[in-house]
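>>> only geometry, no sequence info:
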């Protein structure tokens, strides 16, 4: 089969690889009908995530048709059209039973590596480093899905592929970023990063009753989408200045108090202006830190006292100069983590089926799987106003 494989920084190729096979009675084989490039895939493309090996099949946003089932999978049938969570969960451990599927104790066969880095291991993920299991991803013609009796969900006939596809990751990720913050009526939410996850965080904040949403990004096309699709207020840091000036601008927009909830939907490759950005950029390039935490610093400094900072953006290692004093003295709450997709699949699918939201609004480009190298390059460079690429085998 054809699959998109990582061969190093800035080097994605479409290779011919072996078809996946059933390895466990709880497996399923899915024929991919739609797959997408996630913003976090760009961290792999840029070479910022450790644990990748040449030839690894990437991709964790995918859906398709069930073509083969292990003997223990009784909830699915051959021919079902399914959406597959990017987090792999056994459904039986303490964390799965508690609804924390991205913290599954049993789905990462390389848990020992993750434990050395983070103290404990989260769940395995599709197509996202050997630290998180080394599982083959879904930017391919077929994929093996472990624990298929827990993860995949049958898509209603009334919901198209493009409406369902983002339930694999970015819609639940944006939703969880807001839902975990105990938002109150009248709250103001500031969201850094208006890429795909940020767009769904903005949409979710509106769905959950935010009085105001302030969208922050350096790319005007993304800000335009946030304003047009969701009625968000917008702020471009390039028009404002450094961290202190951005914090001041947000205070001015909130009568001096600051946003009630601040969301870092950017993660480890944040952009900024001035010495702060270049400090982080140089240290990251020299591997003296693994992240550019500019946005995280801004979110902590800008958030109102006793507010909540939510971090759906991906971080994998260490970062410098986090304002821990502000975090402690302002009594802030931090909410973060990979997404517990299985927990949110059914309620979010209900929203889509009722017409409350059409997730396909975020798609800007549709391409073939064999165009993946071009798609990655375009997405990273943000050429042609690229915000989200969907590919079909």
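Ah, there it is. Values in this document were obtained by computation on a predicted structure and should not be read as measured data. Numbers count the residues shown, from 1 in each chain.
>>> Please count neighbours and contacts with C-alpha atoms only from this point.
OK.
>>> you'd agree residue 301 is in a helix?
Yes - the assignment for residue 301 (DSSP: H, G, I helix; E, B strand; the rest coil) places it in a helix.
>>> Double-check it against residue 324; I have them as touching.
No - the pair residue 301 / residue 324 is not scored as a contact, 9.9 Å apart, by Cα atoms under 8 Å.
>>> here's the one I want to compare it with:
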């Protein structure tokens, strides 16, 4: 089959690789009908998440069941399903407490309590390095889906792939950031990052009846796009102090009720910030997170939407 394979930072090629096979009784083989590129894939592409051996990329995909393991009873060949990006067993402590991304069983080689970038991890992810389980991803013609009695969801026939595909990752990521913020309606939400996750967070905040949604980004074209999609207010990031002051000016000096970080660990940084990161062996940056705390109203909440789901 054909698949998008990462070989080293900056090198992804379309290769011919072996078809996936059933390995465990709760596996399925999925024929991929739609897949997407996630912003988190850039972490592997840039080398921020290391990967020594070639691996099929992709954790946002859906398709048609091609083959089922002997203990799969909830799905059959021909079913059309969408697959969440975390791989979870459904029975461990964290899965039983609705925290499937912290699954204790899907990533046995690298599971641990620290949850660092390069140290102990939580549960596994499709196509996202050996640190996250070593499972090949769905930017391919076919993919093996483990624990398929837990993850995949059947798709109604009246919905197209384009209407469903965002349920694999970016919509629940943005939605969870808002949901955990416990909006009651009428609040102001500030979202840092106008990419796909930021867009989903903005739409979700509107669903939760936020009074005002403010999106901050370094690129005007992204702000223009998200404003057209949601009608939100926008701020072009020039520097941290300027962005924080604008948010305060828009909220009677009090700050936002809820702040969501939808940038990840690779924000725009100047030469000094990058040099400091190299000297300190830092893979990412908490630059944006600091601004969130500054512009959030006293006694309210900040959430990193990436951490919420990953």
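Noted; the coordinates are in hand. As the structure is a computational prediction, the values presented were derived from the model and not from experiment.
>>> sorry, back to before: have a look at residue 301 and residue 324 of the first structure and say which one is more surrounded.
Neighbours were counted for residue 301 of the first structure and for residue 324 using other Cα atoms under 10 Å; residue 301 has more, 24 against 12.
>>> which one in the second structure is aligned with that one?
Using TM-score structural alignment, the partner of residue 301 of the first structure in the second structure is residue 294.
>>> Where does residue 94 of the second structure sit, in terms of helix or strand?
helix 93-96 (DSSP states H and E).
>>> Also residue 33 of the second structure?
strand 28-35.
>>> residues in contact with the next helix or strand after that strand?
Per DSSP H and E, the first helix or strand lying C-terminal to strand 28-35 of the second structure is helix 41-46. By Cα atoms under 8 Å, 6 or more residues apart in numbering, the list of residues contacting helix 41-46 of the second structure from outside reads 6, 8-12, 49-51, 57-58, 128-129, 266.
>>> same deal with stretch 106-113 of the second structure?
Taking Cα under 8 Å, 6+ apart as the rule, stretch 106-113 of the second structure contacts 87-89, 104-105, 119-124, 131-133.
>>> Span of that stretch from start to end?
End-to-end distance for stretch 106-113 of the second structure: 14 Å, by Cα to Cα, to the nearest Å.
>>> what comes up buried for that stretch?
106, 107, 108, 110, 111, 112 (16 or more other Cα atoms under 10 Å).
>>> now the helices for the first structure?
Listed in chain order, the helices of the first structure (DSSP state H) span 41-45, 94-97, 111-118, 161-164, 170-179, 196-207, 220-230, 243-253, 275-285, 294-302, 324-329, 341-354, 372-381.
>>> Can you say which of those is nearest to residue 32 of the first structure?
helix 161-164 (10.8 Å; Cα to Cα).
>>> What is the equivalent residue in the second structure for residue 290 of the first structure?
Match for residue 290 of the first structure (TM-score structural alignment): residue 283.
>>> For that match, which non-adjacent residue is spatially closest?
residue 48 (5.9 Å; Cα to Cα, 6 or more residues apart in numbering).
>>> residues near residue 126 of the first structure, how many?
Neighbourhood size, residue 126 of the first structure [other Cα under 10 Å]: 29.
>>> which residues does it contact?
Residue 126 of the first structure sits next to 58, 59, 60, 86, 87, 88, 133, 134, 135, 136, 137, 138 when contact means Cα under 8 Å, 6+ apart.
>>> The fourth one and residue 63 of the first structure, how far apart?
Going back to what we said before, that points to residue 86 of the first structure. Distance of residue 86 of the first structure to residue 63 of the first structure, computed by Cα to Cα: 10 Å.
>>> so what sits against both of those two?
Residues touching both residue 86 of the first structure and residue 63 by Cα under 8 Å, 6+ apart: residue 168.
>>> Can you pull up the most central residue in the first structure?
residue 170 (5.0 Å; Cα atoms, centre = their mean).
>>> now residue 103 of the second structure: how far from residue 310 of the second structure?
Distance from residue 103 of the second structure to residue 310 of the second structure, counting by Cα to Cα: 11 Å.
>>> That should have said residue 98 of the second structure, apologies.
Residue 98 of the second structure sits 14 Å away from residue 310 of the second structure, going by Cα to Cα.
>>> More neighbours: these two, which one.
More neighbours surround residue 310 than the other of residue 98 of the second structure and residue 310, with 18 against 11 (other Cα under 10 Å).
>>> Who's the closest spatial neighbour of that one, skipping the chain neighbours?
residue 101 (6.3 Å).
>>> Hmm, that neighbour is touching residue 88, no?
Yes - in terms of Cα under 8 Å, residue 101 of the second structure counts as a neighbour of residue 88; the distance is 6.9 Å.
>>> Which neighbours do those two have in common?
95, 123, 124.
>>> Let me know how buried the nearest residue to residue 66 of the first structure once chain neighbours are set aside is, in neighbour terms.
Ranked by Cα to Cα, 6+ apart and with sequence neighbours excluded, the top spatial neighbour of residue 66 of the first structure is residue 30, at 4.7 Å. The number of residues packed near residue 30 of the first structure is 30, by other Cα under 10 Å.
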